[in-house]
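A.B. asks: show me how the following folds:
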Amino acid sequence: MAPLSQALSPQLVDSGKNDGRSRYVYSGTVDPDWVVGSIPHGGYVLGLLVASTMKCQRQTKHKDPIHVTAHFMQPTAKSDYRVEIEVIRTGSRFSNLTANLVQEGETKVLTHMIFGTLPPFDALPSSNKHENIPPTHPLYKPIPLVSHPRSTFSEELQYKYGRFRKYVRRAEDHALRTRNKSKLTAPSGTHDGGLESGAWWEMMQDEGGIGLSMMPFFADIFENTPALLSEAHGDGTMFMWYPTMVMTLEFKRQLPPQDTPGVSNRTLGVYSKGSFLEHGRHDIYGEVWSSPGNIGEGDGRDAGDESWKRDMRCVAVTGQMALSVPLAINKSKGEKKAKL
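C.D. replies: Modelled structure (predicted):
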């Protein structure tokens, strides 16, 4: 039971080579605080895999995660785990690895990861033509969150977030929810459909700030499409479980160093949009952005100064396929795993 940075602490238990490929095994125990209902949070579980691969890549030329593709085969449990890693190929710019999470002899999560070297948070654009869209470019996409963190306030998290509610704070960007409702009555052809959400998330007890291994958590905490649809229609909160089946995560840059002027190292902005919903199965596209400050705090700019939006950087993008099932199934699967 610990803050996220401490809850992501796999330990090396074995390493070697097989058929010329380097292999590593890490192990640990799933922290019981980082659950949704009775099942470990998918982003937290993926963070265990990223943390393990980052450790085995620490002494190589490709230290940074660039891309992760994860298939969640079965629900994980609040129990011991093993992460089995194999380095498939190492090239001049990238290394390819597989990393699988195993519990009770069963593979629960399969991943393929690409490692390389991420540019610094404030890296200058490439000097080569058409290799960047910098903030000064007319086609640059600014942060999609509308409200500055200083004008937001922390809101109580739903009970389904379990005990990790004591480690994080969340402030909703209500302007995006309002936009969802306006689409219901807007004339056809005046918008592109879909449902959006956005929020600022702040880590309260991670004194060292947010690390790359924590990014899968932030990429898996947005509101799911069925919940946003229910709210847009005025039907309130749906007590459902939205298990992730497939997830991709691309890291865009390093996270801001501690004490970077005008940027928080404990808070990130999370934006998502869902476009299609069929019998509960839905897609989600998400972006994770730097934040100009912590929730309820200013950054030295005047309240009407919108320049902060151009100063923020997208640090990761994500995509998901998820399901919508009754929360009772979450509880029953969690209880079943606990009895094994």
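A.B. asks: rest of the way, CA atoms for contacts and neighbours
C.D. replies: Fine.
A.B. asks: residues touching residue 202, list them.
C.D. replies: With contact set as C-alpha atoms under 8 Å, 6 or more residues apart in numbering, residue 202 has these partners: 168, 169, 170, 266, 267, 268, 294, 295.
A.B. asks: how many neighbours does residue 241 have?
C.D. replies: A count of nearby residues for residue 241, using other C-alpha atoms under 10 Å, gives 21.
A.B. asks: structure for this one too, so we can compare:
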Amino acid sequence: MKESEWNVLTAKTAKVKTLGPPLSDPHRHLHSAPQYRRGFKVQLVAHKSVMDAFAKRPTSVLFPNLRELTGALPNPLFSALLSPQLRHLDVTHENMEMFLDNERSLPVLCPLVESLHILTLMEDVRKPFPAPRFIPQWSSLHSLTGGFCVDSALLNDLRGRPKLGKLELCLLDGPYRPMADTECQLREVDSLALDADTYEDVSDALDLLFRPDMQQPSLESLPVVRTLQIRSSVQESAPISFLALPLSQLISHSNLQSFHITHKRERSDGDYPALFEGLRCLSVFHNLTSFSVEIETLYPTEDKLIGAQLSELVSHWPLLETLRVSRPWDLSTFLNALDLVTILRACPTLKNVLVNVLVQPNDVSVLSAMLSAMLDETERFENLVCLCLEHSTARKKDVEPVALILANHAPHLAHIHTEGRVQLEFWEKVAIAAACYSLGLLLQACIDHQASTKHKDPIHLTGHYLQATSATEYEVHVKVLKTGRGFSNLLAELIQQGSVKITAHAIFGDLTPDPNAPVRLALEPPSPYARRLPLTLHPSEHAFDTMGRPWSFKSWVSWSLDKDTMQRNETPERNASTNAAGEKLGGGGMNWAAWCQLRHGEDRVVTSSMPFFGDMFTNLPNLLPKSEPAAQGELSSWYPTMVMSVEFKARLPARDSKDHSARTVGLFCETRFLGDPQGRHNPRVEVWTAPSDVGDTSRPPTEGWRDKQYCIAVAEQMCLTIPFAVNQKEGTRDRAKL
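C.D. replies: Purely as a prediction, here's the structure:
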């Protein structure tokens, strides 16, 4: 390279702060390369011409401001990229060996390193780790991760550091003993992961790291560890209780938030305490929010955790949000649904329950009846979001009744994973409104396509659902059919796995009122002919209601029902009139209304969400009184959309509007017809602006608030009434048969 070319290059490299695959998760696993975004695990290889140029570089430090260097690099490239400003560094054993006999060690070249990750192949794990001579020179180092075999010298150095971020250590070079001249200064570790052959080695290492110099420290003075992960095996001399009891004496009881243990039993001879007895010692860590046990054993009955034991454990952790117990397939170790209810009652804060809850086909009817009797109609597990069920056959119907009962008592349940010998997730069909959400994705693609044109606003959209969509990758193909003076016509297709799932015709235009029009052709308040907001009360005067439908998005959306509107359904003649002969004219059907709100404060209603909100209602068969033969139970059928059309009446209000909420809308649905074939009906949903969020007392009703609200969109659809049993049968096929 010429001098001028080097000048251009060095001017650019001086601005570079990161090189290599970007790190996505700082808590990476032992014995693995870093987990990079999109799954990249990259071995970087430079062309010979690049290395030749680097060898002739005019400066020893080509990237003077580099802060992060990641990826497995060959030695010549690794040494060429080192910078004195590095804060995070990925190294391989080969990289470190290059500096063993080098006078300029890594800490001399990179004195400010705070985080070191060792990229280790499995065959390198038990090799002697040459880093202890480097580590004391890095006074700023606070995180040491990756798979490598550590010894007492390294642990003694870590013991002398007051605060550490992340530690991942392989304890395969014991025994671990403290050095007499090393004072224990370690007071805080954010995340600690230990992998060992025995619990004795884990206990010794913890003792070395945290055992204070004083004989009996107070509980308040114990070191803080926030996340602890342990992987070890049962040995005759050191069962799990050998670790659990000392652990409660070494680290703070009030600061441990997450605990994971992988428990291996390699042989069954010997009289070991039960796994539960060892885990009971962890009950002192009363602020746990995540507890995970992974059992790898050939003797599952000796290490089983029954429902009563798990209930007792979680009852000590009132803040627990995640419970995960993974074990080999053995029917004698599984919980049943009644055990699950007991656990949820013992720990009402649970959000994610990933345990083996077995549902067997012969027990479904009895179990369903017992659950119905055990659970009061008003009892709710408000925090439960994710649940895992198991069943012993490949038939979805074996688990469906129990799942639906549990879902009805968990209003925010977003995911039910049902697993058997064949992976089956009936919840995909039962729980998600995939059709209208997918139409929103298609609409967003059209909006993006039109963003640079004069016709930016969607005016009308009609979508036909040809096949069922799924939660996988998709493509949207947009084609402009015609562009005129006032409107553009588009054809769009949503494609998954090579098949067209939804086809739609969209009309785009400009919703800006024409300032030059002599007369504005619009009906608005105070005109007596203008349509007013049909919901009865101001949303600030409402409270949230339970969503009875088993939708998967209930953790993202809530609603408050307009009970006055539903009460008027009890008078079927309310919409009818009579002629002179006393004959009824018009009338019929049912109405439904609610304020619907996005649950997360940062979420906002967007134009492409109108198809989604247009599908948020209770279907006519669910509104009918039980005296009507066509009435359907809330969890007995689903209602697939065949075709939906959305007319966009106006743009969304400004996000800083004082008269409107940015994440709440009003919904008013009227359905007039129900008939053949397949319970076909025609809901029409008006989507209105909202003056405030639900229950927001800081924005009470003001004079004229109702006249300031306007209709954003009107969605009409033709949908069917399909019993779940039929849906499950068809769900086993890729193609929807509606």
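A.B. asks: sorry, back to before: reformat the contacts of residue 202 of structure 1 into TSV and put secondary structure next to each item.
C.D. replies: Listed next are the contacts of residue 202 of structure 1 as TSV, based on DSSP: H, G, I helix; E, B strand; the rest coil:
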residue	secondary structure
168	strand
169	strand
170	strand
266	coil
267	strand
268	strand
294	coil
295	coil
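A.B. asks: among the residues you listed, which one has the most neighbours?
C.D. replies: residue 268 (29 neighbours).
A.B. asks: aligned partner of that one in structure 2?
C.D. replies: Aligned by TM-score structural alignment, residue 268 of structure 1 pairs with residue 665 of structure 2.
A.B. asks: how much space separates that match from residue 546 of structure 2?
C.D. replies: Computed with C-alpha to C-alpha, to the nearest Å, the distance linking residue 665 of structure 2 and residue 546 of structure 2 is 17 Å.
A.B. asks: same thing with residue 432 of structure 2?
C.D. replies: In terms of C-alpha to C-alpha, residue 432 of structure 2 sits 17 Å off from residue 546 of structure 2.
A.B. asks: who has more neighbours out of these two?
C.D. replies: Legend: neighbour count by other C-alpha under 10 Å for residue 432 of structure 2 and residue 546, higher for residue 432 (20 against 17).
A.B. asks: contacting residues for the more buried one?
C.D. replies: Under the criterion of C-alpha under 8 Å, 6+ apart, the neighbours of residue 432 of structure 2 are 550, 551, 552, 553.
A.B. asks: all helices for the stretch 51-200 of structure 1, in order.
C.D. replies: In the stretch 51-200 of structure 1, the helices defined using DSSP state H, counting those that start in this stretch lie at 174-185.
A.B. asks: from memory residue 599 of structure 2 sits against residue 553, does it?
C.D. replies: No: contact criterion C-alpha atoms under 8 Å: residue 599 of structure 2 and residue 553 do not qualify, at 10.3 Å.
A.B. asks: ok, and the contacts of residue 202 of structure 1 in structure 2?
C.D. replies: Among these, the ones still in contact in structure 2 (both residues aligned by TM-score structural alignment, their matches' C-alpha atoms under 8 Å) are 168, 169, 170, 266, 267, 268, 294, 295.
A.B. asks: now the fourth one: how far from residue 318 of structure 1?
C.D. replies: Meaning residue 266 of structure 1. Relative to residue 318 of structure 1, and taking C-alpha to C-alpha, residue 266 of structure 1 is found at 20 Å.
A.B. asks: one step back: between the contacts of residue 202 of structure 1, which is nearest residue 130 of structure 1?
C.D. replies: When those are ranked by distance to residue 130 of structure 1 (C-alpha to C-alpha), residue 268 comes first, at 28.2 Å.
A.B. asks: who's in contact with that closest one?
C.D. replies: Contacts of residue 268 of structure 1 by C-alpha under 8 Å, 6+ apart are 200, 201, 202, 218, 288, 289, 290, 291.
A.B. asks: residue 545 of structure 2 reaches residue 562, doesn't it?
C.D. replies: No: in this structure, residue 545 of structure 2 is not within contact of residue 562 by C-alpha under 8 Å, at 10.0 Å.
A.B. asks: if you count surrounding residues, which of these two has more?
C.D. replies: A direct count of neighbours by other C-alpha under 10 Å for residue 545 of structure 2 and residue 562 places residue 562 higher, at 22 against 13.
A.B. asks: surely the more buried one meets residue 539?
C.D. replies: No: counting by C-alpha under 8 Å, residue 562 of structure 2 stays clear of residue 539, with 9.5 Å between them.
A.B. asks: if I look at the two, which residues touch both of them?
C.D. replies: Joint contacts of residue 562 of structure 2 and residue 539 (C-alpha under 8 Å, 6+ apart) are residue 595.
A.B. asks: what's the counterpart of residue 256 of structure 1 in structure 2?
C.D. replies: Mapped onto structure 2 by TM-score structural alignment, residue 256 of structure 1 lines up with residue 653.
A.B. asks: how about the contacts made by the residue lying closest to that match once chain neighbours are set aside?
C.D. replies: Leaving out its chain neighbours, the residue that sits closest to residue 653 of structure 2 by C-alpha to C-alpha, 6 or more residues apart in numbering is residue 660, at 6.9 Å. Residues counted as contacts of residue 660 of structure 2 (C-alpha under 8 Å, 6+ apart) are 653, 689, 690, 691, 692, 709.
A.B. asks: how about the residue mapped onto residue 329 of structure 1 from structure 2, secondary structure?
C.D. replies: For residue 329 of structure 1, the aligned residue in structure 2 is residue 726 (criterion: TM-score structural alignment). Put simply, residue 726 of structure 2 is helix when judged by three-state DSSP.
A.B. asks: and for residue 726 of structure 2, the neighbour number?
C.D. replies: Neighbours of residue 726 of structure 2 (other C-alpha under 10 Å): 11.
A.B. asks: tell me the one of the contacts of residue 432 of structure 2 nearest residue 625 of structure 2?
C.D. replies: residue 550 (20.7 Å).
A.B. asks: what residue of structure 1 matches up with that closest one?
C.D. replies: Per TM-score structural alignment, residue 550 of structure 2 is aligned with residue 160.
A.B. asks: for that match, which non-adjacent residue is spatially closest?
C.D. replies: Per C-alpha to C-alpha, 6+ apart, closest to residue 160 of structure 1 is residue 37, 4.8 Å.
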